[in-house]
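Colleague: please work out how this folds:
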Amino acid sequence: MSKKGVLLVNLGSPDSTDPKDVKKYLDEFLMDPRVIDVPRWARILLVRGIILNTRPKQSAKAYAKIWWDEGSPLIVLSERLKEKVQQKVQVPVALAMRYGSMTLKKGLQELVDQGVTEVKTIPLYPQFAMATTETIDVKVDELVTEFFPQLTITRTPAFYHKPEYIEVLSKSIGEKLKGLDYEHILFSYHGVPERHIRKSDITNGNCKMNGKCCFKMGSPQHEFCYRHQCEITTVNVAKNLGLKNGTYSTTFQSRLGFDPWLQPYTDRTIERMGKAGIKKMVIVTPAFVSDCLETLEEIAMEGEEIFHEVGGKEFTVIPCLNDRDDFAKIIAGWIDSWRIVTTEPALA
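Modeller: Down below sits the predicted model:
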């Protein structure tokens, strides 16, 4: 009988704020063909010829602003979440990162060393994207083929629309909004190039990139459409919280390069709303379950600076789900539902 185990997977982080560690991390991250999806020669020219000669020092300074005594916030928060999930389930749980020293190979090996033969991977991304969920799936498949042929892998689909996730996300936001005076809530998601959406379109051209098809329910491409999944996350949370139309909107952050990325852009929207007279803004980042560089520095620091520069007064950033007990509980529930499909005995 197979023994089951779970691998939680998040993005990753440099080992330290030293520019050398940041450069090593960025090289692995940006050289991933599902992150920068251009021919390898062009990716080498762009990443190693241009980006890595300037960006590591800048990124190192940004990481230094948000680094905790225990280390990278994303790593620390992911480890806390993993421990809480492990306490609630009866199968081994390991944690790995797609990039950095906490490799997927180490995570799989940790489970194999405990006798696991069937692994459920849970990417800690609510929405599917080429540069997140897909690259994890592909890398896991490569590692299983090369190093772990005895393993059977079960994947976890995007959970952006699961009622229990929406309930927990809404609750986490609602707790912070209680008693808070605000004018607009911005749901800011990590951006991706528009071509990623087209490449993930399993209908080969049904996606019109006009924002309208995102809201037509039942379209088959929505299973892999990042934009749709972000838009629907916002819609479901807004409905749960009873937000009025016009008091919230969806934007996309962290664009890189000159190709068209998903719009509207978060930084430009913050600037535009501030100039239009919005004085009290709330920001939510539902593409992330763990606070990280993109939430703690790009949004909470840079975003706030932009808002104040154009006349904004109050800028409130709501934390990610991080290691909330209720979030750990729903992950444990997904694991238990998967585990009890068989008659596998519980751990002693």
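
Colleague: drop to CA atoms for contacts and neighbour counts, all remaining ones
Modeller: Will do.

Colleague: distance of Cys207 relative to Ser219?
Modeller: When distance is defined by CA to CA, to the nearest Å, Cys207 is 9 Å away from Ser219.

Colleague: one more sequence to fold, the one below, so I can look at both together:
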Amino acid sequence: MGSKKVALMVNLGSPDSTAKKDVRKYLDEFLMDERVIDLAYWKRVLLIRGIILNFRPGKSAKAYRKIWWDEGSPLIVISERLQEKVANRTEFPVYLAMRYGNPSIEDVLLKIKEENPFVEEILLIPLYPHYAMSSYETVEVKVRESLKLMSHQVGLKVMPPFYNSKEYIKLLADKIANHNPDQYDQVLFSYHGIPERHVRKTDPSGGHCLKVDNCCEVPHPCQKFCYRHQTLKMTELINGELQLAEDKVASSFQSRLGNDPWLQPFTDKRLEALPDEGVKKLLIVCPAFVSDCLETLEEIEMEGQEEFLENGGEAFKMVPCLNDDDEWAELLAKWINEFEPEISLSETNTF
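Modeller: A predicted model of the protein is given here:
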């Protein structure tokens, strides 16, 4: 009979293997998403399939091989472990899908339908703490589009971003505190980067984000959708728990692509400059990610550390993501069991 209510957690995804062909397939799906590279379709095709996919898959495959586990992609393995722990703590079934790659959203929705033929409601949990069109938004849109292709009526609720959840902030702060942050010259919060135009696009008012001085500090309804505001607020909230001196805490943004303006300061540039500014011992945190992945394990823990030490740094430590920590699984299960949506996402979808 199955359940009338299920939860669906969705993470970013990963190639099926480190083979160049699998990495190319993954990058094609990822970069061709109009919410990742928001150009007209023909421009995306020219840029991605005409240029980027001619050189990027080989470079990315090499990077994936540096962090790949015997069990497979770290992000996938960690997400599966987390799903199992959460499912053991919830009152109804919990499924896992990836926005790109496998297990795909379409395949998992079919599995939900097969195992729960009388399901009435799906609770969608995008595994992103912040709202951004290239992460949280694209997950919700993809799930809604996939549901429309199926033939059953089901309600869809979506858990809002949790960057300012007191319980989540406390978990992160406690994890950072375990690494003795006061023994470092600085704690750097490195968030995934996005183009500035994405910030402007997600501003419903069209007149606040990146248009008003100190826009992220001036309260405005658009901050419900503003990635930059939410990242800076998260740093502030975490340090509210850690109680470090303000000059010992900073935020930056990583993983930019192309020549358009992206959120700054850039993490790689800060890692180069910090030793000359007197920061010899650095603790770095990546709060935009709930699971360690290429962007944390290779870009920060390997490449970032090398960059920092080569420029005069003496000690570098990356705090792991929450991954499948028991406390994180318990918090997710609590949210699922008690969830009441904060945004109007109760429309009925075809399934």
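
Colleague: more neighbours, Cys207 and Ser219 of the first structure?
Modeller: Between Cys207 of the first structure and Ser219, counted using other CA atoms under 10 Å, the more crowded position is Cys207 (20 against 14).

Colleague: list the contacts for that one?
Modeller: By CA atoms under 8 Å, 6 or more residues apart in numbering, the contact set of Cys207 of the first structure is Arg198, Asp201, Cys213, Gln221.

Colleague: ok, Leu109 of the second structure next?
Modeller: Ser146, Leu147.

Colleague: buried sites along stretch 287-306 of the second structure?
Modeller: 287-301, 304-306 (16 or more other CA atoms under 10 Å).

Colleague: where do the strands of the first structure begin and end?
Modeller: Using DSSP state E, the strands of the first structure run over 4-12, 93-99, 118-123, 152-155, 184-190, 248-253, 280-284, 314-317.

Colleague: hang on, the earlier thing: so which of the contacts of Cys207 of the first structure wins on neighbours?
Modeller: Neighbour tally across the contacts of Cys207 of the first structure (other CA under 10 Å): the maximum, 21 neighbours, falls on Gln221.

Colleague: Ile197 of the first structure versus that one, what's the distance?
Modeller: 10 Å.

Colleague: returning to that earlier point: which ones among the contacts of Cys207 of the first structure map onto helices?
Modeller: Judged by DSSP state H, these include Arg198 as members of helices.

Colleague: if we go to the second structure, which of the contacts of Cys207 of the first structure are intact?
Modeller: On the basis of both residues aligned by TM-score structural alignment, their matches' CA atoms under 8 Å, what survives of the contacts of Cys207 of the first structure in the second structure is Arg198, Asp201, Cys213, Gln221.

Colleague: now, the most widely separated pair of those?
Modeller: Arg198 and Cys213 (12.8 Å; CA to CA).

Colleague: before we move on, the earlier item: just curious, which of the contacts of Cys207 of the first structure is nearest to Asp259 of the first structure?
Modeller: Nearest to Asp259 of the first structure out of these is Arg198 (CA to CA; 13.6 Å).

Colleague: how about that closest one, what's its partner in the second structure?
Modeller: Correspondence of Arg198 of the first structure to the second structure, assessed by TM-score structural alignment: Arg200.

Colleague: name the nearest residue to that match, ignoring sequence neighbours.
Modeller: Cys209 (5.7 Å; CA to CA, 6 or more residues apart in numbering).

Colleague: if anything else comes up later, I'll come back, but that's it for now.
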